[in-house]
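> Got a predicted model here, sequence first, then my questions.
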Amino acid sequence: MDDVVLIDHPLVQHKLTLLRRKDTSTNDFRRLLNEISTLMAYEVLHDIPMHPITIETPLETMTANVIDGKKVVFASILRAGTGIVDGMLTVVPGARVGHIGLYRDPKTLIAVEYYFKMPGDLAERDVVVVDPMLATGHSAVAAVERIKEYSPRSIKFVCLLTCPQGIEALHSAHPDVPIFTAAVDRELDENGYIVPGIGDAGDRIFGTT
């Protein structure tokens, strides 16, 4: 489990348990995912670069550190990745957002790209790729591969849930990309879904079937 950061804070785990329940409504699912993503952002961005500026407090002038949120890119794997991006933007509102459209072929389970749009000058930016599920790993591998074509300063992958197969797939293809997750579940089922899991994250976010 090298380069896998398990975010096991009690608040994250409590909200994840509520989110997993099959009777959780669409509205509550979105809210919980947003809250978990906001909490996860603190750990994911723990090493974000900072620079000093001069400010005036009510008592004196001082030098203090700030981040450059514009250098952070949240790259959302469509469609479910938007559920994580929204929460992370709460704490880094100046971040740029990119989108990668991928769908899983129902027969091969291979990721097929249909859309790709990123901010410019990725070589000067830190990219956080987000998707609620790291299951077979095909979408994550394809997304990171495309982003690497633009040589960003760094890449991290953030998911709500993963499993041993997903971790192995992503790290086999991209061993330099750390994975941040709230849970490592048991395995994949015959249809490529994480179990016990949360079901289809996109369907539960958007209320589709």
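Ah, there it is. Residues are numbered from 1 along each chain as shown.
> Only C-alpha atoms from now on, for both contacts and neighbour counts.
Noted.
> Which is the succeeding secondary structure element to the longest helix along the chain?
Secondary structure of the chain per DSSP state H: the longest helix is helix 26-44. Moving toward the C-terminus from helix 26-44, the next helix or strand (DSSP states H and E) is strand 50-56.
> In terms of secondary structure, what does the next helix or strand after that following strand contact?
Note on strand 50-56: by DSSP H and E, the next helix or strand toward the C-terminus is strand 61-67. In terms of contacts (3 or more Cα pairs under 8 Å, 6 or more residues apart in numbering; DSSP states H and E), strand 61-67 is packed against strand 50-56.
> okay, now the one to match up with it:
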Amino acid sequence: MNKQHLTIINHPLVQHKLTIMRKKEVSTAGFRRLLREISLLLAYEVTRELELTTTTIETPICEMQAPTLEGKKLALISILRAGNGLLDGILELIPGARVGFVGLYRDPETLQPVEYYCKVPNALDARMTIVVDPMLATGNSSVAAIDKLKEHGAKNLRFLCLLAAPEGVERMRQAHPDVPVFTAALDERLDDHGYIVPGLGDAGDRMFGTK
């Protein structure tokens, strides 16, 4: 597997919070809180390559050239619905980001994505675009979402998830080798229903208290 295509974020706080989230007895409120907290930590890693320029400012002591973000504000794209859990935390760190949504659900028979909604910011060709979804399982929905974003002009893309399966990472690598994947953990495999093993269950259901 291409290590440059996949980055596993091994920060101790990320790993600790993920372990708690995996526990089946964690409440909906607890799961939601932990997902928001862990998304802040993940966002530090996925934004390391944001470009900087300098600007002139006045401190209480003197004038200086200080670093500041360059170019258009980055775009965050949530794959509905579970992506919103990561989105909320990242927006606490980067409140000025532009936000878009791609609505996809997985057909339970074919495991293929079905699109029902798409609304994204303008000028994606000039923005770093971070696609968020807690789970990279089969990779079909992620690939479909990135296909759609490239149709809208996105060029500088990142994919951020909480958990990934080897099958999903490989699917992404084959379909979009130019899109780095960032995750907190690479789990063992998919089961016969397309769920990540050992995983943490359905992230959307656990976040919203649905089944």
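Noted; the coordinates are in hand. All figures in this text were calculated on a predicted structure; none of them were measured in a lab.
> rewinding a little: buried residues in the longest helix of structure 1?
26, 29-41, 44 (16 or more other Cα atoms under 10 Å).
> quick one: that helix aligns where in structure 2?
Aligned by TM-score structural alignment, helix 26-44 of structure 1 falls on residues 28-46 of structure 2.
> mind listing the strands in structure 1 by residue range?
If DSSP state E is used as the criterion, the strands of structure 1 fall at 4-6, 50-56, 61-67, 72-78, 96-104, 111-117, 126-130, 133-134, 154-162, 179-184, 187-188, 194-195.
> The first one maps to which residues in structure 2?
I take that to be strand 4-6 of structure 1. Counting by TM-score structural alignment, strand 4-6 of structure 1 sits on residues 6-8 of structure 2.
> Stretch 197-211 of structure 2 spans what distance, first to last residue?
Taking Cα to Cα, to the nearest Å as the measure, stretch 197-211 of structure 2 stretches 18 Å from start to finish.
> Now tell me what touches it from outside.
Residues outside stretch 197-211 of structure 2 that contact it (Cα atoms under 8 Å, 6 or more residues apart in numbering) are 21-24, 27-29, 31-32, 81-82, 85, 134-135, 163, 165, 187-191, 195.
> cool, stretch 139-153 of structure 2 as well?
Here stretch 139-153 of structure 2 makes contact (Cα under 8 Å, 6+ apart) with 79, 102, 104-106, 111-113, 123-125, 131, 136, 167-169, 171-172, 175-176.
> residue contacts, the closest residue to residue 39 of structure 1 other than its chain neighbours?
Leaving aside its chain neighbours, residue 39 of structure 1 sits nearest to residue 12 (6.8 Å; criterion: Cα to Cα, 6 or more residues apart in numbering). The contact partners of residue 12 of structure 1, by Cα under 8 Å, 6+ apart, come to 36, 39-40, 182.
> Residue 95 of structure 2 too?
Residue 95 of structure 2 touches nothing, counting by Cα under 8 Å, 6+ apart.
> Okay, the residue nearest to residue 173 of structure 1 when sequence neighbours are not counted and residue 130 of structure 1: tell me how far apart.
Nearest-residue entry for residue 173 of structure 1: residue 141, 6.6 Å, with adjacent residues in sequence omitted and distances by Cα to Cα, 6+ apart. Computed as Cα to Cα, the residue 141 of structure 1 to residue 130 of structure 1 distance reads 12 Å.
> neighbour count winner among those two?
Taking other Cα atoms under 10 Å, residue 141 of structure 1 and residue 130 do not tie; residue 130 has more neighbours (29 against 19).
> which residue lines up with that one in structure 2?
In structure 2, residue 130 of structure 1 lines up with residue 132, judged by TM-score structural alignment.
> hmm, back to that, for the match of strand 4-6 of structure 1, give me the average deviation versus structure 1.
Stretch 6-8 of structure 2, aligned to structure 1 and superposed, deviates on average by 0.3 Å (mean Cα distance after the TM-score superposition for structure 1).
> mind checking how far that stretch is from the chain centre?
Its chain's C-alpha centre and that of stretch 6-8 of structure 2 lie 12 Å apart, by Cα atoms, centre = their mean, to the nearest Å.
> Same question for stretch 51-69 of structure 1.
30 Å.
> Matching residue 77 of structure 1 against structure 2, which residue comes up?
By TM-score structural alignment, residue 77 of structure 1 lines up with residue 79.
> so its match touches residue 103, yeah?
Yes: contact criterion Cα atoms under 8 Å: residue 79 of structure 2 and residue 103 qualify, at 5.9 Å.
> Those two: who's more crowded?
The residue with more neighbours, out of residue 79 of structure 2 and residue 103, is residue 79; 25 against 18, by other Cα under 10 Å.
> who are the neighbours in contact with the more buried one?
Contacts of residue 79 of structure 2 were listed using Cα under 8 Å, 6+ apart, and they are 101-104, 131-133, 142, 145.
> Apply 6 Å and report the result again.
The contact partners of residue 79 of structure 2, by Cα atoms under 6 Å, 6 or more residues apart in numbering, come to 102-103, 133.
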